[in-house]
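Student: 3D model of this:
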Amino acid sequence: MTALLFIVFLVLLAIGFPIAFALGISAFTYLLFSDIPLMVIPQKMYAGIDVFVLLSIPGFILAGNLMNASGITGRIINFCNALLGHIRGGLGLANVGASMLFGGISGTAIADTASIGSVMIPAMNKEGYDVPFSCAVTASSSTIGPVIPPSLPMIIAATLTGLSVGKLFVAGIVPGLLLGVGFMLITYLISVKRKYPKRPRKTFGFVFKSFFQAFWALMMTVIILFGIIGGVFTPTEASIVAVIYAIAIGLWVYKELKIKMIPAILLQSAKTTAALMVLVGFANLFAWIMTVEELPQLIANSLLELTSNKFMLLLLINLLLIFVGAFMETIAALLILFPVLLGVAVNVGVDPVQFAIIMVFNLVIGLTTPPVGVCLFVASSIGGISLEKIAVAGLPYLMVSILVLLMITYIPEVSLWLPGLFYE
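Tutor: Okay, the predicted model is just below:
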């Protein structure tokens, strides 16, 4: 029966079914041939989404869409260009910098790739950057978004295990900054080698003006993060505060958000939320079936039989997750594998918060690796080039991601130092 579950799931994925429906149909097929009543389908789906913290997800999605419609992308890009444009490969550096700042608002990599890529990829191409390089920088740097708070995958991870969302948010700051700095360094080195252009240095007054224009957008991240850390509001309340703040800034400060635009933004946010919640529901059903079949225990025992050495075990888990991330959507993989692998990691002495960051970071890498790297697909559609060319151009950035992953894995302080300051 377990074989049937996975065969149907893999076949549906291979023929192009959305992963949510692949999970749902494979679970339904399993139940049809078992003695378990079909009533468990709505029960387990509802149980998967009936979690208070998940209410923050539609709020953060709506806030991100509102801020994007308010002209935030352009202001962040202008500020990064003013700050970094005079350096060799400045547009590439600004691309990474904008992703770091925008990621602290959207919390998702795909939104980052689409919003920043639609502006930066044509601009970089116009100034003489290679198209594959422009797309690779955009797709790779967008993976910073799910690591720097607020992060939707981290909210899901906290929901699954009862970990503090605030702790996970804070734990992602240093890894996110390391990733951003690493991407900037590789962008600069490639730009120097290929003699990419640089812009005239801007005056201090111009830089300050561009910072002030982006200031209110950047404050959103500060309000969310320190509000949660300081115990002022819960993550769910923070998402509502973010929505109110986004509306206020869009309507009365930037004045690019119009009342007539809000219904369309609400509809788009509802569609995104609904798709995510269906995925969460079906993934919970799939994970429950795995539990009934005792697959989590089998996986855990198999890993522990291979080795009980903490460092070797973490290496095996990393290899497994990088492989899974290349074929499965981040949230779905997180829902199915995180509770299983967390138990294995904790068993050999890994801190749960550290492992949550390892898990999210691993799966985020999959967003830029074929064959299911969604950020590569978005960037390729904007740049008008093949997925293969972007994947090859993105190899240096993939190496940086793996290096940061190894640091997170084997140096616990990278992810635990800041939470230790704020929560202990």
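Student: can we go C-alpha only for contacts and neighbour counts from here?
Tutor: Fine.
Student: mind listing what's buried along whatever helix or strand Phe212 lives in?
Tutor: Here Phe212 sits within helix 204-229, counting by DSSP states H and E. By neighbour count on 16 or more other CA atoms under 10 Å, the buried set for helix 204-229 is 207, 210-211, 213-218, 220-221, 223-225, 227-229.
Student: from Leu23, how far out is the most centrally placed residue in the chain?
Tutor: For the chain, Pro146 is the residue whose C-alpha lies nearest the centre (CA atoms, centre = their mean; 2.6 Å). As judged by CA to CA, to the nearest Å, Pro146 and Leu23 stand 23 Å apart.
Student: next: Trp216.
Tutor: With CA to CA as the criterion, Trp216 and Leu23 are 41 Å apart.
Student: kindly report the same for Thr203.
Tutor: In this view, Thr203 and Leu23 are 55 Å apart by CA to CA.
Student: do the same with Asn309
Tutor: For Asn309 relative to Leu23 (CA to CA), the value is 33 Å.
Student: looking at these two, which is more packed in?
Tutor: Under the criterion of other CA atoms under 10 Å, the comparison of Asn309 against Leu23 puts Leu23 first, with 27 against 11.
Student: what ranges do the strands span in this protein?
Tutor: Applying DSSP state E to the chain gives no strands.
Student: next, the structure of the following sequence, for comparison with the previous one:
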Amino acid sequence: GYLMAEAGTPKRLVALSRAWVGWMPGGLALVCLGASAFFTTFTGGSGITIVAIGGLLFPALVSDKYPERFSLGLVTAGGSLGLLFPPSLPLILYGVVAGVLIEKLFLAGILPGIVTLLALGIYGSITGVKNKMPRTAFDLKGALSTLWVAKWEVALPIVLLGGLLSGALRIHEAAAFTAFYVLVIEAFVYRDISLHRDLPRIIRESITMFGAILIILATAIGFTSYLIQAQVPMRILDAMESFISTPFMFLLLLNVFLLVVGMLMDIFSAIVVVVPLIVPIATHFGIDPYHLGIVFLLNLEIGYLTPPVGLNLFISSYRFDRPVTVLYRSVLPFVGLLLVALAITTYVPFLSTYLTTWVDLEEIPAGELELGVPEEPLEAGGDTLDDLEGGDGDGITLGDLEGDIGEITLDDLEGDDGEITLDDLEGSSEDVTLDALENADEEATLDDLEGKGD
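Tutor: As a prediction, this is how the structure comes out:
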């Protein structure tokens, strides 16, 4: 993400988006949303997107006569749109803390992410038509040219997801692959990054961020263990059961709670502190773990924009030199639309769970599992340990017990009388007494139990 922000990636993405969707109603607004979502996905930080993409597009939006308040709200809201798309860093951190498969979490976020993009995109198009915004004429040759220039960056999510879903890359391998891929294309293909002048500074900046994340992860492991051992989630659940009886009510109150959390806490800290508390409670109410993760992150995404203390409001205020009170009014329509997208995502879990079924493991039918059954069945009358072992003393195996039948029934063990008695086990009709087992002075032996003649 730091490499892409320092290179010419923002400019190439804006040019690409403008060439392909600039001809549509509200084209430049759609360019802003698409470029912001793509950039946030790989940087993992909405603040970086506001500074990089917003810094490029806010002057362009104002120059094209888009209302300033709309433009401010658009670049501020666009900064957090990519958090639901793979391989967003919050998705990975949530998967680690919640103990769910990160590959499935990547898939779970795709459709809800598209819903949020559509909600804001429709609003942007309506605004463009209403204000008679100019459009860029579509030029296929020019569009293909911008695609060719940005082909290496456009290919990154395709290659990355293909590697993860095919099993060629694991999560930690994908992280290293992405960093190496971006370094190669920015330093050797586009030559935007100097290995001697720029790379050491970028490494220092990224280490500072990821060092903090590693500390958060270490804290998360210990904190989660403490909460579980102290039974904090169970105590909260006991308190909630008195006034929450349905999953609908639980999700409603969870959304309200998480919106407040998103306003007050950094997303990484919120994941560490809140996730261990809500996961057991959500499980009790039958909420799918991947659906819960997407609802959680979407709430925090909206919380970043929600007045009065949403973090992105202050970043935009600083970056564009506008009073934060102006940002409050600017983002309200976008917050309202994102809340609609949140309601749809929350109460239509199909959006979060459908794609996760694509990576479910295929079960092996029981009949196809070979157990290595021996060729010769167990002979009748073999009621000693040697007989059961097959006479070679190498242990009782499932094949020895099953023979060719494939199943062991009580009748096989009991004989014809339907009962298992010590007489059956001993091969004798005499009652078993303590004296018989002990032989008065001696300890019981296998011969005593088996019957000396059998």
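Student: hmm, back to that, start and end residues in structure 2 for the helix holding Phe212 of structure 1, please.
Tutor: Residues 140-165 of structure 2 are matched to helix 204-229 of structure 1 when aligned by TM-score structural alignment.
Student: which non-adjacent residue is nearest the aligned partner of Ile121 of structure 1 in structure 2?
Tutor: Superposed on structure 2 with TM-score structural alignment, Ile121 of structure 1 falls opposite Phe58. With CA to CA, 6 or more residues apart in numbering as the criterion, Phe58 of structure 2 has its nearest non-adjacent residue at 6.3 Å, and that residue is Ser71.
Student: in structure 1, what residue corresponds to that neighbour?
Tutor: So, by TM-score structural alignment, Ser71 of structure 2 is matched to Ser134.
Student: surely that match and Asn125 touch.
Tutor: Yes - proximity of Ser134 of structure 1 to Asn125 meets the contact threshold set by CA atoms under 8 Å, at 7.0 Å.
Student: between the two, which one's more packed in?
Tutor: Between Ser134 of structure 1 and Asn125, Ser134 has the larger neighbour count (other CA under 10 Å), namely 26 against 16.
Student: roughly how far apart are that one and Ala393 of structure 1?
Tutor: 9 Å.
Student: how close does the match of Ile121 of structure 1 sit to Phe320 of structure 2?
Tutor: Phe58 of structure 2 is 8 Å from Phe320 of structure 2, where distance means CA to CA.
Student: in terms of neighbours, single out the busier of those two.
Tutor: Legend: neighbour count by other CA under 10 Å for Phe58 of structure 2 and Phe320, higher for Phe58 (22 against 16).
Student: residue contacts, the more buried one?
Tutor: By CA atoms under 8 Å, 6 or more residues apart in numbering, the contact set of Phe58 of structure 2 is Ser71, Leu72, Val75.
Student: what's the answer for Thr108 of structure 1, then?
Tutor: Going by CA under 8 Å, 6+ apart, Thr108 of structure 1 touches Thr143, Gly145, Pro146, Ser151, Leu152.
Student: which non-adjacent residue is nearest the residue mapped onto the third one from structure 2?
Tutor: Residue correspondence, TM-score structural alignment: Pro146 of structure 1 in this structure matches Leu83 in structure 2. Leaving aside its chain neighbours, Leu83 of structure 2 sits nearest to Thr41 (5.8 Å; criterion: CA to CA, 6+ apart).
Student: ok, the one you found touching Pro90?
Tutor: No - applying CA under 8 Å, one finds Thr41 of structure 2 not in contact with Pro90, separated by 9.6 Å.
Student: overlap of the contact sets of these two?
Tutor: Common neighbours of Thr41 of structure 2 and Pro90 (CA under 8 Å, 6+ apart) are Leu83.
Student: give me the more crowded residue out of these two.
Tutor: Remark: of Thr41 of structure 2 and Pro90, Thr41 carries more neighbours, 26 against 20, as counted by other CA under 10 Å.
Student: quick check: the more buried one vs Gly34 of structure 2, distance?
Tutor: Applying CA to CA to Thr41 of structure 2 and Gly34 of structure 2 gives a distance of 11 Å.
Student: what of Thr357 of structure 2?
Tutor: 27 Å.
Student: which one's more surrounded, those two?
Tutor: A side-by-side neighbour count of Thr357 of structure 2 and Gly34, using other CA under 10 Å, places Gly34 first with 21 against 11.
Student: give the equivalent position in structure 1 for the more buried one.
Tutor: For Gly34 of structure 2, the aligned position in structure 1 is Gly97, judged by TM-score structural alignment.
Student: ok, the closest residue to that match other than its chain neighbours - contacts?
Tutor: Excluding the flanking residues, the one nearest Gly97 of structure 1 by CA to CA, 6+ apart is Cys80, at 6.1 Å. Cys80 of structure 1 makes contacts with Ala94, Asn95, Gly97, Ala98, as judged by CA under 8 Å, 6+ apart.
Student: and Cys80 of structure 1, what's its match in structure 2?
Tutor: Using TM-score structural alignment, Cys80 of structure 1 sits opposite Ser17 in structure 2.
Student: cool, Pro412 of structure 1 as well?
Tutor: Matched to structure 2 by TM-score structural alignment, Pro412 of structure 1 sits across from Pro349.
Student: measure the nearest residue to its match once chain neighbours are set aside to Gly124 of structure 2 for me?
Tutor: Sequence neighbours aside, His291 is the residue nearest to Pro349 of structure 2 in space, at 6.2 Å (criterion: CA to CA, 6+ apart). Noted for His291 of structure 2: a distance of 28 Å to Gly124 of structure 2, by CA to CA.
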